[in-house]
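# Return atomic coordinates for the entry below.
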Amino acid sequence: MSELLIGLCLLVVLLLVLASGMWVALSLLVVALCGMILLGNDAFGLIYATSTWGAISDWSLAALPLFIWMGEILFRTRLSKDLFEGLTPWLSRLPGQLLHVNILSCGMFAAVSGSSAATAATIGKMTLPELKRQGYDDKMAIATLAGSGTLGLLIPPSIILIVYGVAAEVSIARLFIAGALPGLMLVLMFMGYTVLWSKRNPSRVPQTKVVYSWQQKLAGLRRLVPVGILVVFVLGSIYAGLTTPTEAAAFGVIGALALALSSGSLTKQSFMSSLMGAVKTSCMILFILAGAAFLTVAMGFIGLPRMLAEEIALLELSPYMLLFYLTILFVILGCFLDGISVVVLTTSVVLPMVIQAGIDPLWFGIYIVLVVEMSQITPPVGFNLFVIQSLTGRDILYVAKAAIPFFLLLMLAVLLVTLVPEIVTWLPMTMMEG
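Take a look at the predicted model:
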């Protein structure tokens, strides 16, 4: 059977098993097994054992459960309340006022969570009821939360960047450094759009402005100091080369436990809940990685990555055209799969083409995360849409429609980093030279 025919058969099998509702990890295993059987290779048991062990025993992955646990601990503290009350006095005079709390709170929580869904859920529980009570436009409140919630994927420590780094064999520390400037750029773009929207729609923003004294502002700032110190310590130690991501994650867990203890949120129940939440999420991700590793080996035996790379080379696509087609592919996949599944499913096939086109794998990691961010607010299976739907009780199409401006801003960010790749590569290069 030809490589192309086997590839088409596997694609059909993948679509069928995903449509059946089977777990993504099991779907990948089934497709890989079918590929080995079609190839006539009966040593799939041994190949599965060696490939999956090699994929999930990588030392770099040790940072994954630790960062997830850090986020789970802080998820159960009063961090979201502290962020809201700490930022409010400083944003009261900015056009859009408390709408910016959504954006900045998501940005700050993303820096300790690493999860898009956890960021949107944690901040949304606090901000959406308060924004509604004060008379802010419902659609814009939802939109700022939907768009800013995706920052959890990009702003370090990002779980998906760890997964990509392991799958593509790219330094996780360099990926974290590379994600800093694009993350900051997105925060500024979201805030800029909110300012413009507020000026064009003054009737949809409460006009009663509360004047805060400097004493109140400084009191609010004190609420932000603990989490600020934790973020600076965890990320700063990585950026400065003092610790590896795994060591920084371990220190982050200790810091998160200390914050939870000092705020009175650390009980036996919250500790066990955070631990079990981290275990469940980590096992899910590792299971997907194991399935993807087996599928990668199976496709290598069949020769699909090599064949696709050769076919792409024959098309003589420019790097920009290749990225254009890949963007469409990732957005479509993101409509049906979560971000981590998209990354592990496509990296082994796409990366050879990307490298052959002369595209930096480090830059490509940030690019793919930005595109996956777009898919998080794309129906029918945008994860952030489901999270916000559960918080608001609104129809998912209502939430998706509200999030369209932020989807377009994410698209603009993808265009900017494509045209000006230094947005991604400048900081890692500068810090390496330093």
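
# use CA for all of it now, contacts and neighbours both
OK.

# What number of residues are in the vicinity of Lys217?
When neighbours are defined as other Cα atoms under 10 Å, Lys217 has 17 of them.

# if I look at it, how far off is Glu130?
Computed as Cα to Cα, to the nearest Å, the Lys217 to Glu130 distance reads 19 Å.

# before we move on, what about Ala120?
With Cα to Cα as the criterion, Ala120 and Glu130 are 15 Å apart.

# If you count surrounding residues, which of those two has more?
Neighbour comparison, Ala120 and Glu130: the larger count goes to Ala120, with 29 against 14 (by other Cα under 10 Å).

# The more buried one contacts Gln389, correct?
No. Look at Ala120 against Gln389 with Cα atoms under 8 Å: they stay out of range, at 10.9 Å.

# ok, Ala249 - contacts?
When contacts are counted by Cα atoms under 8 Å, 6 or more residues apart in numbering, Ala249 touches Ala63, Leu66, Phe67, Met70, Val234.

# Could you export these as CSV, including distance to Leu8, secondary structure and neighbour count?
Shown next, in CSV, are the contacts of Ala249 (distance: Cα to Cα, whole Å; DSSP: H, G, I helix; E, B strand; the rest coil; neighbours: other Cα atoms under 10 Å):
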residue, distance to Leu8, secondary structure, neighbour count
Ala63, 37, helix, 21
Leu66, 39, helix, 25
Phe67, 38, helix, 29
Met70, 42, helix, 25
Val234, 45, helix, 24
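
# To compare against the first, here's the next sequence to fold:
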Amino acid sequence: MEQLLPIGIFLFVLFLLLGTGVWIGLALLGVAWVGMELFTLRPAGDAMMTVIWRSASSWTLTALPLFIWMGEILYRTRLSEDMFKGLSPWMARLPGGLLHTNVVGCTVFAAVSGSSAATLTTVGKMSIPELRKRNYPENLVIGTLAGAATLGLMIPPSLTLIVYGVTINESITKLFIAGIVPGLVLAAMFMLYVVAISRFSKDYKPDPEPEMTFAERISNSRFLIPVLLLILVVIGSMYLGYATATEAAAIGVIGALVLAATQGSLTWASFSESLLGATRTSAMIALILSGAAFLSLSMGFTGLPRGLAEWIGSMELSRFELLMMLLVFYVIIGCFLDGISSVVLTIAVVEPMIRQAGIDIIWFGIFIVVVVEMAQITPPIGFNLFVLQGMTHHEMNYIARAAFPMFLIMVVMVFVLIAFPDLATWLPENMRQTAAH
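Predicted coordinates for the structure are as follows:
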């Protein structure tokens, strides 16, 4: 196959650069530069300058730093303490008890954060000390938190979906709306696991919670009202067609600042820290996207994506076989790269394949996010595992074992998505018709 030489050169240069510890964005730029010099007559510097400017000046991309900033502001408020106060009276009555606060807390915070790491850190700071105090099994505390925090990648606003939408030139709002139902289904599957394990595990003997009246529970729920209102305004403005993803992000930032100010936790220090945190994360993602855009151009000149798509097309795989192949491919890649890097690095090659197979682009965005979520809890590079190791001081092997049931639940979720594609496609299609009327 004539494509083998370019593939070999691209992979060799990529792993060489990554192995030397070069930032992933710079590694992608380096690989693309080598490809341009070896396989084209076009000046590499001129092409790089044009592509980087085009990728960085996308108006859609402005939603990314705004949603990151919103998450950073809320991460530095008393939100986590208030969320536990509001959630625990209701969760205590469910089979499995307060372990559900990990799943529900992550689901709620995912809807205002967009980042798996920010969701994990915020909810973990709140729940780990409280659940340890009540003698919940340590492996379940860590496992449910590791798995549920990945919901930050799917439930809108999702940074991975923004990056996917920008890379594949698809509506961010439609992708956000598509992520709502699968995100809630996955959260429900995590909660069912907690219920099952609490019934059948002999080690599950947490301290019982004190009884609370219905009025006391309602009183504690007031702590949840501000963040739930923010979620409704941000997602509702997009769903009802009043705001684009970028405008909703700007509304979210203003709402988060107001929320922090009314809590009394908005100081000049927390404001500047949130701004610097958002700038650092946005700059890192922008560099990766620029490198990926240049690499896509370079690979396009070699004919590599088209050649690979034709090769896979010649294998005459069914749609299901292609998805299984991509599932294994992304799980393996996710062992070595973070989620956003996995998406931008591969989408130029994968997009022609899925279009040729007739797979819905919106649906595939949700499929890829579920698979990338798995990568967050798979060693050796699973980012959530590193965050949890820093928070709990357990060995990596222990954390990975605790998170493994959550990995299996996500595998089940992939098959649920394949069996019921309407989970991801019905809401955005319905939204489109509503907007048309």
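
# now what about the TM-score between them?
Overlay of the two chains. TM-score (TM-score structural alignment, normalised by the length of the first structure): 0.98; 434 aligned residues with a Cα RMSD of 1.1 Å.

# ok, for the residue most central in space within the first structure, nearest residue in space, not its chain neighbours?
Geometric centre of the first structure, nearest residue: Leu153, 1.7 Å, by Cα atoms, centre = their mean. With sequence-adjacent residues excluded and distances taken as Cα to Cα, 6 or more residues apart in numbering, Leu153 of the first structure is closest to Ser116, at 5.5 Å.

# thought that neighbour was touching Ile155?
No. Here Ser116 of the first structure does not reach Ile155: they are 9.9 Å apart, not a contact under Cα under 8 Å.

# what's the overlap in contacts for the two?
With Cα under 8 Å, 6+ apart, Ser116 of the first structure and Ile155 have common neighbours Ala110.

# tell me the strands in the second structure, going along the chain?
Shown for the second structure, no strands are assigned by DSSP state E.

# By residue count, tell me the biggest helix in it.
Longest helix in the second structure, counting residues (DSSP state H): helix 268-302.

# average offset between it and the first structure?
Mean deviation of helix 268-302 of the second structure from its aligned counterpart in the first structure after superposition (mean Cα distance after the TM-score superposition for the first structure): 0.4 Å.

# whereabouts in the first structure does that helix align?
Helix 268-302 of the second structure corresponds to residues 268-302 in the first structure, going by TM-score structural alignment.

# That stretch: how far from the chain's middle?
Distance of stretch 268-302 of the first structure from its chain centroid, counting by Cα atoms, centre = their mean, to the nearest Å, is 16 Å.

# what comes up buried for that stretch?
Going by neighbour count (16 or more other Cα atoms under 10 Å), the buried part of stretch 268-302 of the first structure is 270-271, 274-275, 277-278, 282, 285-299, 302.

# Just give the number of residues close to the closest residue in space to Lys132 of the first structure that isn't next to it in sequence.
Leaving aside its sequence neighbours, Lys132 of the first structure sits nearest to Asp138 (Cα to Cα, 6+ apart; 6.7 Å). A total of 14 residues lie near Asp138 of the first structure under the criterion other Cα under 10 Å.

# which residue in the second structure lines up with Asp138 of the first structure?
So, by TM-score structural alignment, Asp138 of the first structure is matched to Glu138.

# My guess is its match contacts Glu130. True?
No. Judged on Cα under 8 Å, Glu138 of the second structure makes no contact with Glu130 at a distance of 11.7 Å.
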